[in-house]
Structure formats: structure tokens, C-alpha cells
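1. Can you look at this prediction? I've put the sequence above it.
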Amino acid sequence: MNKLLIPLQGDYIAPRFDLATEILIVRIEDGTIIGEPRTIIMERPSDEGLCQMIVEENITDLICGGIEELHFNFLEWKKVAIRDAIIGGWQDALQLFLAGTLQSGDILPISTNNHLTL
């Protein structure tokens, strides 16, 4: 089973990892979402708090926009698979992740149907 974390800004992936205050956590098994995804609202943006949450929640995968090298290296050291520099809606990124086709640096087209059925 994988646990995916996506820092959010509304319907989109937060442009910067360290400024996100809304977090989505999704449990995935065999390319299928398990249970109800959780949204967590952080009290304030905190890159260290987010890294700590990732470790405490046993997150295996991270989809994010920009991330500082220090945090990237720390999370990679903690065995988190990171897809960074992703621009676009989180629902589209999640669909591509589930399909196994999301790559770091992907710029996703603006979708007119940004409502994922969970």
C-alpha cells in the first residue's frame, strides 16, 4: 500500500512545498484509492512541519510543485518517492499518478472537468 501526499492550493497543486497550508493524503493499493482521502489544514505554512508530517504519516509518495533541495534530499533519504515541479490541478495529477504516468516536471493542461470521483 502507498500513501500519497499532495500540498494543495485550492484545486491545484501548491506552487511551493514550503507555503502550503492545505494537504491531501490518499491511501492507494494496486492503483486504486482505498478509503476516503483526508484533507488536513495546517495552522500555518511550515516546511519543517510538513516534512515531519510526511515522516509521521508514513507517506511513501509526494506530488508537489517547487521544493527546496534540502527538503527534497531529506525526503528522498526517508525513502519518499517525489514527483516535483508538477504544475496543474491535483485531481488530474492524481489520475496520472494512479495510471503510473505522472513524471516530475509535468505541466498538466487546465481541465474543465476537475471533479474526481472518489
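-> Everything's here; your move. On a predicted model such as this, the values are computed, not experimentally measured, just so you know.
2. alpha carbons only for contacts and neighbour counts from here, please
-> Noted.
3. Look through this structure and tell me its longest strand.
-> The single longest strand within the chain, with elements called by DSSP state E, is strand 32-41.
4. What segments of the chain are helices?
-> All helices of the chain, identified by DSSP state H, fall at 47-56, 69-77, 90-99.
5. mind checking which of those is nearest Leu8?
-> helix 90-99 (7.3 Å; CA to CA).
6. tell me what the longest strand of the chain is packed against?
-> Secondary-structure packing of strand 32-41 (3 or more CA pairs under 8 Å, 6 or more residues apart in numbering; DSSP states H and E): strand 22-29.
7. next up, a second structure to put side by side with the first:
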Amino acid sequence: MAEKLLIPLYDNDVAPRFDLATEVCIVNIVRRPDGTSRADEKVVVLPEASADELCQLIIADGMDAVICSAIEEEYHQYLTWKKVAVFDNVLGPVDKVLQRFLEGDLESGSILFPNSND
């Protein structure tokens, strides 16, 4: 089974705000029947920060999920309505966030910086 995931970036971390991200990590995930997964990542630089353009990219590219930090309710509802899973209020390095997602252990509100309790 294949999945597509988008994570707004700020350096190597999840961007603190969805609407201000100028880079995103797009992850193509292939989950194998034996329970293992392969994740191919690519970073895309956006021409400008825009929540509307980001939503268009998410829908046009057929993303299954978005992992972000702060997101306005309007965009959260829109993406959910379009059947995109939204994991919001997630903070931390992208590699740790992606690892948790692949393990099926990521929840909205997860804080994955060192010394956090999550």
C-alpha cells in the first residue's frame, strides 16, 4: 500500500506555522505486506508562503496526510473535508516525526524535541 505525506518545514523541523512554510517535505511511503516500510523523501521549495497554495498542492498531488504544527481551523477543516488526515500541533525534527508516523505512533499534539515528555 502506498501513501503520500506532506510536512511543512523550517530547517529540519516541522514548521511552527502551516501558513508561513516556504519548504515542504513530500514523502512517498510504501508499506510492504511483511510490515516493513520504505519512505522516499524530497524537499520542495515553494515560491512564497501561502496556506491556500499549500492546500492546492496537497490536494493536487493526492496527499493522504499532512503533519504540521499550528494550522488555522479553516484549512484544517478543508483538508479533513477533502479526506486528508491532519496531524496538527506536532513539533520536532522531521526524521523523528516521520519515524513515529511510520510506526503508527504519531498523534496530534506530539512534541518530539529532545527532553520532551512525548
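-> Right, received. Where do you want to start? Keep in mind that this is a model prediction, so the values were computed, not measured.
8. quick revisit: any idea which of the helices of the first structure is most buried?
-> helix 90-99 (a mean of 18; mean count of other CA atoms under 10 Å).
9. Strand 22-29 and that one, what's the angle between them?
-> Put simply, helix 90-99 of the first structure runs at 20 degrees to strand 22-29, going by axes from the mean of the first three to the mean of the last three CA atoms, to 10 degrees.
10. Can you check which of the helices of the first structure gets nearest to Leu24 of the first structure?
-> Closest to Leu24 of the first structure of the helices of the first structure, according to CA to CA: helix 90-99, at 9.2 Å.
11. start and end residues in the second structure for that closest one, please.
-> Counting by TM-score structural alignment, helix 90-99 of the first structure falls onto residues 94-103 of the second structure.
12. Run through who's touching that stretch.
-> 7, 12-14, 37, 91, 106, 112 (CA atoms under 8 Å, 6 or more residues apart in numbering).
13. Quick check on those: which are buried?
-> Using 16 or more other CA atoms under 10 Å as the burial test, the contacts of stretch 94-103 of the second structure include 7, 13-14, 91, 106, 112 as buried.
14. quick one: which of those residues is nearest Leu46 of the second structure?
-> Once CA to CA is applied, the member of those that ends up nearest Leu46 of the second structure is Ile7, at 12.7 Å.
15. who touches the closest one in this structure?
-> Ile7 of the second structure neighbours (CA under 8 Å, 6+ apart): 14-15, 24-26, 66-68, 94.
16. how far away is Gly62 of the second structure from Leu91 of the second structure?
-> 24 Å (CA to CA, to the nearest Å).
17. Alright, I will stop here.
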